[in-house]
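Peer 1: I would like to see how this sequence folds:
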Amino acid sequence: MDDNPGSDGKVRTTIVVAIAVFIAWNAPYAWYWRAALVLAITFLFGIVYPAILLALARRKQRG
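Peer 2: Now for the predicted structure:
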């Protein structure tokens, strides 16, 4: 069993996309840069969020 609680296969896209759209909507760029910003934020959050969950799980397991 993997120690990462984010590795259960659940897709948590609703919150991720909502945050990305909110940030991009308020960005002072043209619409095509806003679309790219939504994709970039979603991609980065998809990498960072599981890493944070794994670090928290390891910390909890150690101590």
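Peer 1: hey, let's count contacts and neighbours off CA atoms from now on
Peer 2: Fine.
Peer 1: can you tell me the element the residue nearest to the spatial centre of the chain falls in?
Peer 2: The residue lying closest to the centre of the chain (C-alpha atoms, centre = their mean) is residue 45, at 2.3 Å. If you go by DSSP states H and E, residue 45 is part of helix 31-62.
Peer 1: and this one, please, so the two structures can be compared:
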Amino acid sequence: MGSNQIPKASAEARLVEFLRENLSYAEKLEEAYLHVKAGERIEDVIKIFPECAEDLRRKTQSLAS
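Peer 2: Coordinates of the predicted model:
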């Protein structure tokens, strides 16, 4: 790895922090939903967007039924 490259885990952590600080609730919920739709486990997505947990579960359950 070159000296100017950021380790993947560090880059992801910084992205998560940026998203938490700069997105509105609706944007966070939509971003979280897109992660689930892309195949990520809902439990993992909720760790990133905990404030969206209830609405995210509701949204994914309504689409599954």
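Peer 1: would you give the TM-score for this superposition?
Peer 2: The TM-score (TM-score structural alignment, normalised by the length of the first structure) is 0.31; 30 aligned residues with a C-alpha RMSD of 3.5 Å.
Peer 1: which ones are touching the residue nearest to the centre of the first structure?
Peer 2: Residues in contact with residue 45 of the first structure (C-alpha atoms under 8 Å, 6 or more residues apart in numbering) are residue 16.
Peer 1: roughly how far does it sit from residue 22 of the first structure?
Peer 2: Distance of residue 45 of the first structure to residue 22 of the first structure, given as C-alpha to C-alpha, to the nearest Å: 14 Å.
Peer 1: chain center to the helix holding residue 45 of the first structure, what's the gap?
Peer 2: Relative to the chain's own centre, helix 31-62 of the first structure is displaced by 3 Å; criterion: C-alpha atoms, centre = their mean, to the nearest Å.
Peer 1: element containing the residue lying closest to residue 38 of the first structure once chain neighbours are set aside?
Peer 2: Excluding the flanking residues, the one nearest residue 38 of the first structure by C-alpha to C-alpha, 6 or more residues apart in numbering is residue 20, at 5.0 Å. Applying DSSP H and E as the criterion places residue 20 of the first structure in helix 13-25.
Peer 1: so which elements touch that helix?
Peer 2: helix 31-62 (3 or more C-alpha pairs under 8 Å, 6 or more residues apart in numbering; DSSP states H and E).
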